[in-house]
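Peer 1: Below are the sequence and a predicted model for it; my questions follow.
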Amino acid sequence: MKKYRLLVLTDHRGHSTENSIYPLLLEMRKHKRCAGIDVASRGLENNRLFFENRAVKNLFAAPVSQTFAWDEAGSAFKKNLERVSPRTYDAVLLRLPHPVVEEFWGFLETEFPSVYFINNPAGMLKTGNKLFMLNFQELCPPMKACHSIEDIDEMRKQFPVVLKPVMSYGGKGIVRIKGDEVVFSEGEKMSFGQFAEAYHQHPEPYLAVKFLRNVTEGDKRIVVCCGEVLGAVLRYPPADSWICNVAQGGSSAESAPDENELAIVARIDPVMRENGVIFYGIDTLCDDEGRRELSEINALSIGGLHAMRTPAGVPATKRAAELLWERIYEEHKAEK
């Protein structure tokens, strides 16, 4: 049986015991098609030139062993480091959280055109922009790209809105506007007039979305790999908050996608795959009638996988490993 080598690009600095990359890579390591997995972290000083300056020869990776696990020191990413090149691997798995500058995606595409990336760098750039959601407005709450305070004012006069900074991440910089009251996700409050003054001084693009009052019902993360739904997890906001983000103090519980959410996946998956994105997560929220609507798409560093099981009861990380190796096999078989 043909076996393959995998390189993983990630950043261990934001990891915790809850990060899915550890059980996922351990499952991939055990698979019969695995000839070896190396992992390179953006968080290592050794790799700064590769990730920041796009210096091709300055990438160092550590082998994934059977003891691959998280610790505060990031030991798993520092042991037995060797200089590597993505060109020498059969596939490269991208698990890079924000921030990632646009130039880095272009660097990967230009410098390593023959490398099979999961996911495609150009596809990551395109689908990682919040404005990509505008391609699926029929699946989402009312939304609009706002490039001026007038755009924002028009939206907030229709209903309470949430403003999502186009290039932000992790629930940072989100703004809720209800009438004249403006509340930032970090807790700061001001009037809309004060917000308008601040905006004029530092304008930035937002995706404005109708605020859904059922936010306490939880934000459901659903993970998809190679067209297959792997599972779901519900993430609840902390007490007295409206942000369903575990990184900001929320909680989570295992869940399952409903029929409407499966229909959402069926609608967006062909578009994602056209862009070379086969491993991603979507988030849904309950609308005012209790129906779940699409709220986010995430293909960068997909969270929640470790807590999920497939409908057949298989750990989602195990099933993801099977699907990813099969996809790598199919990719190389097609090249012959």
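Peer 2: The structure has been received and is ready for your questions. Keep in mind it's a predicted model, so treat the numbers as computed, not measured.
Peer 1: Please count neighbours and contacts with C-alpha atoms only from this point.
Peer 2: Fine.
Peer 1: now stretch 71-86, how far from the chain's geometric center?
Peer 2: Its chain's C-alpha centre and that of stretch 71-86 lie 23 Å apart, by CA atoms, centre = their mean, to the nearest Å.
Peer 1: do stretch 85-93 as well
Peer 2: On CA atoms, centre = their mean, the centre of stretch 85-93 falls 21 Å from that of its chain.
Peer 1: Could you give me the buried positions within it?
Peer 2: Buried residues in stretch 85-93, counted by 16 or more other CA atoms under 10 Å: 86, 89-93.
Peer 1: With stretch 7-23 instead?
Peer 2: 7-12, 15, 19-23.
Peer 1: Format these as TSV; extra columns: distance to F104 and secondary structure.
Peer 2: Listed next are the buried residues of stretch 7-23 as TSV, based on distance: CA to CA, whole Å; DSSP: H, G, I helix; E, B strand; the rest coil:
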residue	distance to F104	secondary structure
L7	17	strand
V8	15	strand
L9	12	strand
T10	13	strand
D11	14	coil
H12	18	helix
H15	21	coil
N19	23	coil
S20	23	coil
I21	21	helix
Y22	24	helix
P23	27	helix
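Peer 1: Tell me the one among the residues you listed nearest to G170.
Peer 2: Comparing the buried residues of stretch 7-23 against G170 with CA to CA places H15 closest, at 13.3 Å.
Peer 1: which residues does the residue nearest to that closest one when sequence neighbours are not counted contact?
Peer 2: Excluding the flanking residues, the one nearest H15 by CA to CA, 6 or more residues apart in numbering is W70, at 7.4 Å. Shown in contact with W70 (CA atoms under 8 Å, 6 or more residues apart in numbering): 15-17, 22, 76.
Peer 1: Next one for the comparison:
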Amino acid sequence: MGTSLGVIMDPIQSISFYKDSTLAILLAAQAQGFELFYMEQSDLYIDNTGPKAQLRPLKVFNDANKWFELGDSRDAALEEMDVLVMRKDPPFDSEFIYSTYILEAAERRGSLVVNKPQSLRDCNEKVFATEFPQCTPPLLVSRDQERLKGFLTEHQDVVYKPLDGMGGTSIFRVKEGDQNLNVILETVTKQGTETIMAQKFMPQITQGDKRILVVGGEIIPFCLARIPTGSDFRGNLAAGGRGVVQPLSERDLWIAQQVAPTLKERGLIFVGLDVIGDYLTEINVTSPTCIREIDNAENTQIGKRLIDAVRARLDQR
């Protein structure tokens, strides 16, 4: 058997062929001779002999009518996989954490896991950004509703968002004097039982919420600016924003350079930084997207770069 790569992802039959980043990664791996295997989160398990999964051989095709083919399933030890790529989309919940425990057990037995399971747990996509205060806007992480109200009083126009979501879900923009403030905070904090993030609203969102990709510590020189529609302040593509590929600005590059060395140290091989205006807002480590949009516009071959970075780490072993 050649070099094997197992992917843990959402159901492959349900992905968007034209913009799915996991498919881009798998096409690049297959082109470089990797033997592919497919798993969903529910296929992972541990028994007395170690971490295992019910997996299926996978072939992928750059064809909108048929982009995958699966073979017969079998149970196997996860360490049979040279590489395991965790591409399960958020929410980052207890089940996601349990999956990282199983993947970490495979890592101890010799598999390279992308991204590193410990770092998937440690680096919450919102809170991780607070490690780089020189890059972030005014923010607050709390579940105390009076403290969160005080943040609004100070900054007048803010965004409240949960710490475990994706795609712009459950994000609220609130201005001072909004009579819905109490119910919004009760909803987002679930009556004060869950911690959230507040950030000062940045009007530069009209120019786009920029997704900057970092692969193996190297910064991709183009980003996808996700621009809101006139009826919604959110730029997320899932919330109806439109994507425009553009070169990184000097400030974009500076922000990425601040973060990239830490990503490499923590075994975060593929990461997406979100930048609005001059500020870093999130660091996406679980299942970053936008490969295909940037590749289609600029032929950046991000999937290939990622597989090259994976091969380099395998060679180091």
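Peer 2: Nice, I can see it. For clarity, every value in this text was computed on a predicted model and none was experimentally measured.
Peer 1: Next, the TM-score between them, please.
Peer 2: Scored by TM-score structural alignment, normalised by the length of the second structure, the superposition of the two chains gives a TM-score of 0.86; 307 aligned residues with a CA RMSD of 2.9 Å.
Peer 1: Among the buried residues of stretch 7-23 of the first structure, which one lies nearest to P121 of the first structure?
Peer 2: For the buried residues of stretch 7-23 of the first structure, the nearest to P121 of the first structure is L9 (12.0 Å; CA to CA).
Peer 1: these two touch, right, the closest one and L93?
Peer 2: Yes - in this structure, L9 of the first structure is within contact of L93 by CA atoms under 8 Å, at 6.3 Å.
Peer 1: Now do stretch 10-23 of the second structure: distance to the chain's middle.
Peer 2: Relative to its parent chain, stretch 10-23 of the second structure has a centroid offset of 14 Å by CA atoms, centre = their mean.
Peer 1: mind checking the end-to-end distance for that stretch?
Peer 2: Distance across stretch 10-23 of the second structure, first residue to last, is 11 Å (CA to CA, to the nearest Å).
Peer 1: Kindly report the same for stretch 93-101 of the first structure.
Peer 2: The first and last residues of stretch 93-101 of the first structure sit 18 Å apart, counting by CA to CA.
Peer 1: ditto for stretch 107-117 of the first structure
Peer 2: Rule used - CA to CA; the end-to-end distance of stretch 107-117 of the first structure is 13 Å.
Peer 1: how about the strands in the stretch 151-300 of the first structure?
Peer 2: 161-165, 175-178, 181-184, 189-191, 206-210, 219-225, 228-236, 251-255, 279-286, 292-298 (DSSP state E, counting those that start in this stretch).
Peer 1: Point out the most buried one among these.
Peer 2: strand 219-225 (a mean of 27; mean count of other CA atoms under 10 Å).
Peer 1: angle of that strand against strand 251-255?
Peer 2: Calculated by axes from the mean of the first three to the mean of the last three CA atoms, to 10 degrees, strand 219-225 of the first structure forms an angle of 50 degrees with strand 251-255.
Peer 1: Translate E80 of the second structure into the numbering of the first structure.
Peer 2: Matched by TM-score structural alignment, E80 of the second structure corresponds to T88 in the first structure.
Peer 1: do T229 of the second structure as well
Peer 2: Aligned by TM-score structural alignment, T229 of the second structure pairs with P238 of the first structure.
Peer 1: Now do the contacts for its match.
Peer 2: P238 of the first structure sits next to 244, 248-251 when contact means CA under 8 Å, 6+ apart.
Peer 1: cool, and L285 of the first structure?
Peer 2: With CA under 8 Å, 6+ apart, L285 of the first structure has these contacts: 212, 214-215, 217-220, 292-295.
Peer 1: go with 7 Å
Peer 2: L285 of the first structure sits next to 215, 218-220, 292-295 when contact means CA atoms under 7 Å, 6 or more residues apart in numbering.
Peer 1: That one and P238 of the first structure, how far apart?
Peer 2: Remark: distance between L285 of the first structure and P238 of the first structure (CA to CA) = 16 Å.
Peer 1: got it, and A266 of the first structure?
Peer 2: When distance is defined by CA to CA, A266 of the first structure is 31 Å away from P238 of the first structure.
Peer 1: Same check on P315 of the first structure?
Peer 2: Distance of P315 of the first structure to P238 of the first structure, given as CA to CA: 27 Å.
Peer 1: same thing with P121 of the first structure?
Peer 2: The gap separating P121 of the first structure from P238 of the first structure is 34 Å, by CA to CA.
Peer 1: where exactly do the strands run in the stretch 1-150 of the first structure?
Peer 2: Secondary structure of the stretch 1-150 of the first structure (DSSP E, counting those that start in this stretch): strands located at 4-10, 34-41, 60-63, 82-83, 91-95, 117-118, 143-146.
Peer 1: For the fourth one, give me the average deviation versus the second structure.
Peer 2: Here strand 82-83 of the first structure is compared with the second structure after superposition; its mean distance to the aligned residues, by mean CA distance after the TM-score superposition for the first structure, is 3.1 Å.
Peer 1: And for that strand, what's in contact with it?
Peer 2: Strand 82-83 of the first structure is contacted by residues 59-62 when judged by CA under 7 Å, 6+ apart.
Peer 1: Check those residues and tell me the two furthest apart.
Peer 2: Farthest-apart pair in the contacts of strand 82-83 of the first structure is L59 and A62; separation 10.5 Å (CA to CA).
Peer 1: Now do the shared contacts for those two.
Peer 2: Residues touching both L59 of the first structure and A62 (CA under 7 Å, 6+ apart): there are none.
Peer 1: Would you mind confirming that V209 of the first structure is in contact with C140?
Peer 2: No - using CA atoms under 7 Å, V209 of the first structure makes no contact with C140, being 8.7 Å away.
Peer 1: residues near L263 of the second structure, how many?
Peer 2: Using other CA atoms under 10 Å, L263 of the second structure is surrounded by 21 other residues.
Peer 1: can you pull the contacts of it?
Peer 2: Counting by CA under 7 Å, 6+ apart, L263 of the second structure has contacts G217.
Peer 1: and with 8 Å instead?
Peer 2: Shown in contact with L263 of the second structure (CA under 8 Å, 6+ apart): 217, 269, 271.
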